[in-house]
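**Student:** The following comprises the amino acid sequence and a computationally predicted model.
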Amino acid sequence: MNWNDLRYFVVLAGEGTLSGAARKLGKDHTTVARRIDALEQDVGARLFDRLGTGWSLTDAGENLVPVATKIEEDVLAFERQARGDETAHGVVRIAVPPLAGRILFAPRLAELLKDQRHLEYEILGSSVIANLARREADVAVRMATPDQSGLIARKLTNLRHAVYAMRGYTATVPEKDWEFCADGRNTFGDYKQGWVWEQLNRKLPMRVRSDDTHTVLAFVAAGYGLGLLPRYLADEDDRLELVTDDVTNELRKPVWLVVHPDIRRSPAVRMVMDALIKATEAIPDRYKC
């Protein structure tokens, strides 16, 4: 039996569809189907019913889910422990939000690569939270308080936000005609929007919502209206002017460094963690609190 097939089984059992499992595993759906077929042949039992709406576990499959999950956890723990005893060589998987990773952390990590030529990085620049227990990443930078048990987390800093407009917008556009480009990602976006209304003492029309900070900045820089943006990004853009600053830091966005305890002893991982900490220390004070 190929023990790696158990991971395909566990993920497909959780997702319920080939496309969902393939997306989570970073494989194509034909590979997932082939690995499940091989596992069924090895165990001599049908584990899934192939339905038009998805893949449904059979009774045999249901019974094997907790067993497979436990085996997978043990195998991953073995791998993490082995990596934790390695010298500073090999690949370190780093999960970091795309925008902050590119602007705040990539330069410091690049410096480390120049000095440590035996290191390799796999940068997971996605807003999807990587599962460290499953070794989807070795180290993660997160813009939300970690809630997964069993991980070691260190708060790096808080990032500041402010309201911006295109340079000259507030002087040439009457206040009654101001509009707002909203962050439509989550409840924090709704909270930020409410804060803006309080600062301006009124609601603004919103004809644009985006879950991408660069898109919000592009609309604001093009003269669409106001937008709430991280200071480390917007202050560096000469096209923008600051309209309302968050002087009380109500909208501070926490930044956390997260690692699994089994792998934190790895010299390579330790080097990367130190580089991320130094990158945070290098952020100008006006951008953090």
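**Tutor:** Yep, it's here.
**Student:** C-alpha only now, for contacts and for neighbours.
**Tutor:** Fine.
**Student:** Give the buried residues for stretch 6-22.
**Tutor:** 6-13, 15-22 (16 or more other C-alpha atoms under 10 Å).
**Student:** Which residues are in contact with the most centrally placed residue in the chain?
**Tutor:** For the chain, the residue sitting closest to the mean C-alpha position, by C-alpha atoms, centre = their mean, is residue 127 at 3.5 Å. Neighbour list for residue 127: 96-98 [criterion: C-alpha atoms under 8 Å, 6 or more residues apart in numbering].
**Student:** can you redo those residues as a markdown table with secondary structure and neighbour count?
**Tutor:** Shown next, in a markdown table, are the contacts of residue 127 (DSSP: H, G, I helix; E, B strand; the rest coil; neighbours: other C-alpha atoms under 10 Å):
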| residue | secondary structure | neighbour count |
| --- | --- | --- |
| 96 | coil | 26 |
| 97 | coil | 20 |
| 98 | helix | 15 |
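**Student:** quick revisit: of all the buried residues of stretch 6-22, which two lie farthest apart?
**Tutor:** The span of the buried residues of stretch 6-22, defined through C-alpha to C-alpha, is set by 6 and 19 at 17.4 Å.
**Student:** all helices of this structure, in order?
**Tutor:** For the chain, the helices defined by DSSP state H occupy 5-15, 18-25, 29-43, 59-84, 98-100, 106-115, 169-172, 187-200, 213-221, 231-234, 267-281.
**Student:** Excluding its own residues, what touches stretch 203-223? List them.
**Tutor:** Outside stretch 203-223, the residues within contact range by C-alpha under 8 Å, 6+ apart are 99, 164-167, 169, 178-185, 197, 225-227, 229, 234, 239-240.
**Student:** want to compare, so here's the second one:
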Amino acid sequence: MKEMIWDDTKAFLALARCGTLTLAAKSLEIGIATLSRKIERLEHSLETPLFLRFQTGYLLTDEGKSLLSKAEAMETAALAFSKSAKKESQLIGRVKVATAENLATHLILPALDHFQQAYPKLHIDIVTDIHTANLNRRDADLALRMVRPTNGNVSFQRVGTLGYGLYCSTHYQKKRSDANHDFLQWGEHYEHLPAAQWISDQLAGKEPILTTTSVATQVSACLAGIGVALLPHLVTQHTDLICLTDSPEINQDIYLVIQTDLTQSKRIRAVADFLSELVKTHQEQLRIGLCIN
């Protein structure tokens, strides 16, 4: 059996449904001679007669009747494929983005309305977790994170820097005249974080004034005057916290990470471009704080 051409199957279905070359050719918007060649080529490739030819029209042979449902199944699959491709090109659907809560809350969400106005049928699901999402397990389609991928089927690029500083409230600054700060620390399950390790070095074995498990709680504790915390500049911009000093040694690179098999998806690409441009536009706010030292 020779290789079959899908376009010839479309000709077969049209002729089976219309019954004449004239009507079938018209439905396909091709010439009668072209249609006739397609039918003959299909019969030749299948090595089977598909139609009985009469002056009044064409009737399916028994072989043709047995193949009709299979040809219709091929048509259904092709239409589904076409519909899916059209959906992709129109940027319809959902894209799951994994990122840190501070990036989601202070960077992505404030700009999300503008993105949704540009792509009203494309929706973003945001997954925030202190632990890194595993794109290989399909936890997300792409990620904006501060950990450089070292394995897995992913593509990534560095898009910016998240800067840190040592922050406190005005009330705390006034009541403390020395440099022996009351440090806020992360809980024991978060000892791997660069900020937690830096605070641990400063404590040098002393107990922290308070431990927490979220950036938001550390910001609130700082605002309450409880102590000082090492915070991303991004999360303090609309607060009354004071930056005592920059901590460039804690600064973290921001990476845009995408599952490699999704890099050509127009939906994924639209969201990836949105996130990348967002980081680049706000790079100064992300990286630099207004510190007094």
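**Tutor:** It's in. These figures come from a predicted structure and were not determined experimentally.
**Student:** do you know how far the equivalent of the residue nearest to the centre of the first structure over in the second structure is from residue 98 of the second structure?
**Tutor:** Structural alignment (TM-score structural alignment) places residue 127 of the first structure against residue 130 in the second structure. From residue 130 of the second structure over to residue 98 of the second structure the distance is 10 Å, taken as C-alpha to C-alpha, to the nearest Å.
**Student:** do residue 148 of the second structure as well
**Tutor:** 14 Å.
**Student:** same question, residue 154 of the second structure
**Tutor:** Relative to residue 98 of the second structure, residue 154 of the second structure is positioned 14 Å away (C-alpha to C-alpha).
**Student:** between these two, which one's more packed in?
**Tutor:** Comparing residue 154 of the second structure with residue 98 by other C-alpha atoms under 10 Å, the one with more neighbours is residue 98, at 24 against 17.
**Student:** Report the contact partners of the more buried one.
**Tutor:** If you count contacts by C-alpha under 8 Å, 6+ apart, residue 98 of the second structure has them with 126-129, 133, 139-145.
**Student:** Tell me which of those residues fall in strands.
**Tutor:** When DSSP state E defines the strands, the subset of the contacts of residue 98 of the second structure inside them is 126-128, 142-145.
**Student:** wait, which of those residues is closest to residue 74 of the second structure?
**Tutor:** residue 142 (33.3 Å).
**Student:** So that closest one is in contact with residue 94, correct?
**Tutor:** No. Because the distance of 11.8 Å does not satisfy C-alpha atoms under 8 Å, residue 142 of the second structure is recorded as not touching residue 94.
**Student:** higher neighbour count, the two?
**Tutor:** Shown here are residue 142 of the second structure and residue 94; by other C-alpha under 10 Å, residue 142 has more neighbours (29 against 14).
**Student:** To which residue of the first structure is that one aligned?
**Tutor:** Counting by TM-score structural alignment, the partner of residue 142 of the second structure is residue 139.
**Student:** wait, what's in contact with its match?
**Tutor:** Residues counted as contacts of residue 139 of the first structure (C-alpha under 8 Å, 6+ apart) are 92-95, 132, 257-260, 269, 273.
**Student:** burial of residue 63 of the second structure, as a residue count?
**Tutor:** When neighbours are counted by other C-alpha under 10 Å, residue 63 of the second structure comes out with 12.
**Student:** my bad, should have said residue 174 of the second structure
**Tutor:** Residues near residue 174 of the second structure, counting by other C-alpha under 10 Å: 9.
**Student:** What is the equivalent residue in the first structure for it?
**Tutor:** By TM-score structural alignment, residue 174 of the second structure lines up with residue 171 in the first structure.
**Student:** any chance of the contacts of residue 127 of the first structure in JSON lines, plus distance to residue 85 of the first structure?
**Tutor:** Output for those, formatted as JSON lines (distance: C-alpha to C-alpha, whole Å):
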{"residue": "96", "distance to residue 85 of the first structure": "24"}
{"residue": "97", "distance to residue 85 of the first structure": "28"}
{"residue": "98", "distance to residue 85 of the first structure": "30"}
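**Student:** Map those residues onto the second structure and name those still in contact.
**Tutor:** Using both residues aligned by TM-score structural alignment, their matches' C-alpha atoms under 8 Å, the second structure keeps these contacts from the contacts of residue 127 of the first structure: 97-98.
**Student:** how close does the aligned partner of residue 220 of the first structure in the second structure get to residue 194 of the second structure?
**Tutor:** Superposed on the second structure with TM-score structural alignment, residue 220 of the first structure falls opposite residue 222. Taking C-alpha to C-alpha as the measure, residue 222 of the second structure falls 19 Å from residue 194 of the second structure.
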